[in-house]
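**Q** can you look at this prediction? I've put the sequence above it.
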Amino acid sequence: MMELRRLRILQELHAEGTVAGAARALHLTPSAVSQQLAVLGREAGVPLLERHGRRLRLTAAGQVLLKHADAVAAQLETARSDLAAYADGRLGVERAGGFPSAIVLLLAPAAAALRRTHPDRRVEISEVETEVALPMLVRGELDIVVVMSSAKLPAADDPRIRLVELMVDPQDAALPAGHRLAGEEQVDLAALAGEDWVAPLPGTACREVLEAGCRQAGFQPRIMHGATDFSAALALVACGLGVTLIPRLIGSAGTAGVTVRPLTGPRVPVRLLYAAVRRGSGPTPLLSALCAHAATL
């Protein structure tokens, strides 16, 4: 009989590609992961894994079993959701995660609203970036995460994660107050092609949004400074060291020396914000509160 924990190890091996990576994700030793995978292979009666260079990948039979493992995980999530609904959402805890501005704009207000409607339900919030939040969600370390549009987002039919769109947040140009375009009502992104840029760090979803927007405007930004924290980025802009893009919901927060202007052009860059939950989970009090608050912004 196949055990759920071995199917979970198979899922993580597929996601990580190596025994060591799966072991780190599951807080196990590599030898324990290897032993459990060997047992699973014997239970299945067919080879589930094959070596591909220095990595392991699933055989065709392993891919078949993976689909069933994903389906079992989703069904278990449905069972948890049904049990939570049975309790009417009045008890329990939801562990949420999101990047800093998602906490400020969405998670914190939604959690505050939930305290009024479900005073016995606890919400635990952690700061975590999109590229880290999704694996934590799959592993069950978080129950709901707010993420932004990124190449790392799962497809709509992903068997493990369900995305619920919360809102569309346009990007605006943040310019030094004395910039040549600071007096314009709107700024064409293409007009900033020759500028020095302040950009989020590589590998982040915010960096993807900025670079994709510039490419659509016909240029590659000349990135001189890196800062993922928006207050740090705006400080660099205020000192005249470059320009940047900033989500409209964040704005400049009154940063002295910074002028924020809406962008114009055929395709204004935006970031899409989603609530991500495990496939099979139903509506929860926090998810409902998040959607309700996002609709007011």
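**A** On my side now, so go ahead.

**Q** going forward, measure contacts and count neighbours with C-alpha atoms only.
**A** Noted.

**Q** if you count residues, where's the longest strand of this protein?
**A** Of all the segments of type strand in the chain, defined by DSSP state E, the longest one is strand 161-176.

**Q** for it, packing partners?
**A** helix 230-238, strand 244-247, strand 258-264, strand 270-278, helix 285-294 (3 or more Cα pairs under 8 Å, 6 or more residues apart in numbering; DSSP states H and E).

**Q** looking at those, which is buried most?
**A** Across the helices and strands packed on strand 161-176, averaging neighbours per residue (mean count of other Cα atoms under 10 Å) puts strand 244-247 on top, at a mean of 26.

**Q** so which residues make contact with it?
**A** For strand 244-247, the external contacting residues (Cα atoms under 8 Å, 6 or more residues apart in numbering) are 169-175, 197-199, 210, 230, 233-234, 237, 252, 270-271.

**Q** thinking again about what came up before, could you dump the helices and strands packed on strand 161-176 to TSV with distance to residue 29?
**A** As requested, those are exported to TSV (distance: least, Cα to Cα, whole Å):
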stretch	distance to residue 29
helix 230-238	39
strand 244-247	42
strand 258-264	51
strand 270-278	26
helix 285-294	35
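
**Q** so for residue 42, which of these sits nearest?
**A** Ranking the helices and strands packed on strand 161-176 by distance to residue 42, with Cα to Cα as the measure, places strand 270-278 first at 29.2 Å.

**Q** what sits against residue 224?
**A** Contacts of residue 224 by Cα under 8 Å, 6+ apart are 196-198, 242.

**Q** closest one to residue 71 among the helices and strands packed on strand 161-176?
**A** Nearest of these to residue 71, taken as Cα to Cα: strand 270-278 at 11.4 Å.

**Q** what sits closest to residue 93 if chain neighbours are left out?
**A** residue 122 (4.5 Å; Cα to Cα, 6 or more residues apart in numbering).

**Q** related to what we said a few turns ago, how far off centre is the longest strand of the chain?
**A** 12 Å (Cα atoms, centre = their mean, to the nearest Å).

**Q** how much space between residue 129 and residue 171?
**A** Counting by Cα to Cα, to the nearest Å, the gap from residue 129 to residue 171 is 19 Å.

**Q** which one's more surrounded, these two?
**A** A count of neighbours by other Cα atoms under 10 Å puts residue 171 above the other of residue 129 and residue 171, at 24 against 20.

**Q** roughly how far does that one sit from residue 263?
**A** Distance from residue 171 to residue 263, by Cα to Cα: 7 Å.

**Q** try residue 197
**A** From residue 197 across to residue 263, the span is 16 Å (Cα to Cα).

**Q** dropping in the other structure now:
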Amino acid sequence: MLNLDRLRTLYAVARHGSVSAAADGLHVTTSAVSQQLAKLERETGQQLLAKNGRGVRLTDAGRLLADHASRILSQVELAQADLEAQRGQAVGELVLGAFPTAARGLFPTALARLREEHPQLRAHLREMEPDESIPAVVRGDVDLAVVLDWYNKPLPVPDGLVKAPLLDDVADVAMPASHPLADRSVVDLEEFAGDEWVSWPKGEFCHDWLMLTLRGAGIEPRICHMAEEHHTQLALIAAGLGVAVAPRLGRGPIPSGVRVVPVRHTMRRHIYAAWRADADRRPSIRAAVEVLRATVVELGAAEEGEPGPS
């Protein structure tokens, strides 16, 4: 009989594209992956991997078995979901992915509540951007991801996933306290046409959104600095080095020397949870979504929040 763990290892190689990447995805060593695959080849009497330059590729037999493994593992997950649903309790392990400001702004409270309300559920947080977490959910490496898109730039969600809205997060413009617009109660993006901008790094979803939005406002952006963390962006602004878009969720205290001002035509991030449809019946998934929504209410939806101290 084929061993389920070895099938899972083969499927990981197929979806990640290499033994080392599969090892990272499975949180084991490359040696452990190689040993599992060697045992699987002995069990099947077939060569499943072949050398391909400095790496490996799946043979025809390997691809065939990996396709079966995908269906088998999906069926196993459905069985686990049904058993968990029959028991009616959130139990076992749940891996949660979230982008940084959600990880900071929602998850400390949500995870504490989840532990208190469901003591038999072991939840684990992985901080990752949406372009990492969505594929991780599809692969099965993450059970539920908290992701975002913007009011004018949707995030593509593959078939086979379910999503549920959590909140809309308002974004303001952050600027040095010495900026001519710093004392305004509301601003228009067009008023920053002559400013230098602090942005998220190139290639990130939010950087692409910023370019799209500024150009839509008739601004050809001059990006002078790029930083992934919002706290770093605000520190650069405090030093007088540019302006930035500053979402409210997880923003924390505003540094002295920085002012945040709402935009007349409100900019919003849509934040939602996403999980695999074949896990939809799992009480642990439902418990996590309920706790996240309760946390949004407890902390005060960012949509209704004040811009912050100035």
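**A** Now that the structure is in, tell me what you want to look at. Keep in mind it's a predicted model, so treat the numbers as computed, not measured.

**Q** thinking again about what came up before, and the residue nearest to residue 93 of the first structure, what's its match in the second structure?
**A** When the second structure is aligned by TM-score structural alignment, the residue opposite residue 122 of the first structure is residue 122.

**Q** which SS state does that match fall under?
**A** strand (DSSP: H, G, I helix; E, B strand; the rest coil).

**Q** might one say that it is in contact with residue 90?
**A** No - counting by Cα atoms under 8 Å, residue 122 of the second structure does not reach residue 90; the two are 9.3 Å apart.

**Q** who has more neighbours out of these two?
**A** residue 90 (23 against 16).

**Q** got the angle for the helix or strand in which residue 147 of the second structure is found vs strand 161-176?
**A** Assigned by DSSP states H and E, residue 147 of the second structure belongs to strand 144-150. With axes from the mean of the first three to the mean of the last three Cα atoms, to 10 degrees applied, the angle from strand 144-150 of the second structure to strand 161-176 works out at 50 degrees.

**Q** counting by contacts, list what the longest helix seen in the first structure packs against.
**A** Criterion DSSP state H: the longest helix present in the first structure is helix 60-86. Counting contacts by 3+ Cα pairs under 8 Å, 6+ apart, helix 60-86 of the first structure packs against helix 4-16.

**Q** and whichever helix or strand comes after the helix it packs on, what does it pack against?
**A** Downstream of helix 4-16 of the first structure, the first helix or strand assigned by DSSP H and E is helix 19-26. Under the contact criterion of 3+ Cα pairs under 8 Å, 6+ apart, helix 19-26 of the first structure touches helix 4-16, helix 30-44.

**Q** compile these into TSV and extend it with columns for distance to residue 86 of the first structure and mean neighbour count.
**A** Putting these into TSV (distance: least, Cα to Cα, whole Å; neighbours: other Cα atoms under 10 Å) gives the following:
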stretch	distance to residue 86 of the first structure	mean neighbour count
helix 4-16	24	19
helix 30-44	35	16
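
**Q** between the ones you listed, which one is nearest to residue 288 of the first structure?
**A** Closest approach to residue 288 of the first structure among those is made by helix 4-16 (28.6 Å; Cα to Cα).

**Q** what's the angle from that closest one to helix 19-26?
**A** Using the same axes, to 10 degrees: helix 4-16 of the first structure against helix 19-26 is 120 degrees.

**Q** not counting its neighbours along the chain, what's nearest the equivalent of residue 274 of the first structure over in the second structure?
**A** Counting by TM-score structural alignment, residue 274 of the first structure lines up with residue 272 in the second structure. Excluding the flanking residues, the one nearest residue 272 of the second structure by Cα to Cα, 6+ apart is residue 165, at 4.2 Å.

**Q** how many neighbours does the counterpart of the one you found in the first structure have?
**A** Alignment note: residue 165 of the second structure maps to residue 165 in the first structure; criterion TM-score structural alignment. Residue 165 of the first structure sits with 16 neighbouring residues when counted by other Cα under 10 Å.

**Q** is it true that residue 165 of the first structure touches residue 274?
**A** Yes - at 4.4 Å, residue 165 of the first structure counts as touching residue 274 under the criterion of Cα under 8 Å.

**Q** could you find the closest non-adjacent residue to residue 245 of the first structure?
**A** Counting by Cα to Cα, 6+ apart, residue 245 of the first structure lies nearest to residue 173, which is 4.8 Å off, once chain neighbours are set aside.

**Q** wait, isn't the one you found in contact with residue 261?
**A** Yes - if you go by Cα under 8 Å, residue 173 of the first structure and residue 261 touch, sitting 5.3 Å apart.

**Q** show me the contact partners of stretch 200-218 of the first structure.
**A** Applying Cα under 8 Å, 6+ apart, the external contacts of stretch 200-218 of the first structure come out as 129-131, 148-151, 189-190, 193, 199, 220-221, 226-229, 245, 265, 267-271.

**Q** no, scratch that, I was asking about stretch 11-29 of the first structure
**A** 9, 30, 33-34, 55-58, 66, 69-70, 139.

**Q** from the residues you listed, which is closest to residue 105 of the first structure?
**A** For the contacts of stretch 11-29 of the first structure, the closest approach to residue 105 of the first structure (Cα to Cα) belongs to residue 139, at 25.7 Å.

**Q** can you get me a residue count around the closest one?
**A** Around residue 139 of the first structure there are 15 residues (other Cα under 10 Å).

**Q** what residues of stretch 163-175 of the second structure count as buried?
**A** 163, 166-175 (16 or more other Cα atoms under 10 Å).

**Q** coming back round to it: ok, so of the contacts of stretch 11-29 of the first structure, who is nearest residue 95 of the first structure?
**A** The closest of these, once distances to residue 95 of the first structure are taken by Cα to Cα, is residue 139, at 12.5 Å.

**Q** so which of the helices and strands packed on strand 161-176 of the first structure comes closest to residue 117 of the first structure?
**A** With respect to residue 117 of the first structure, and counting by Cα to Cα, the nearest of those is helix 285-294 at 9.0 Å.

**Q** next, the angle strand 161-176 makes with the closest one.
**A** Helix 285-294 of the first structure runs at 40 degrees relative to strand 161-176, counting by the same axes, to 10 degrees.
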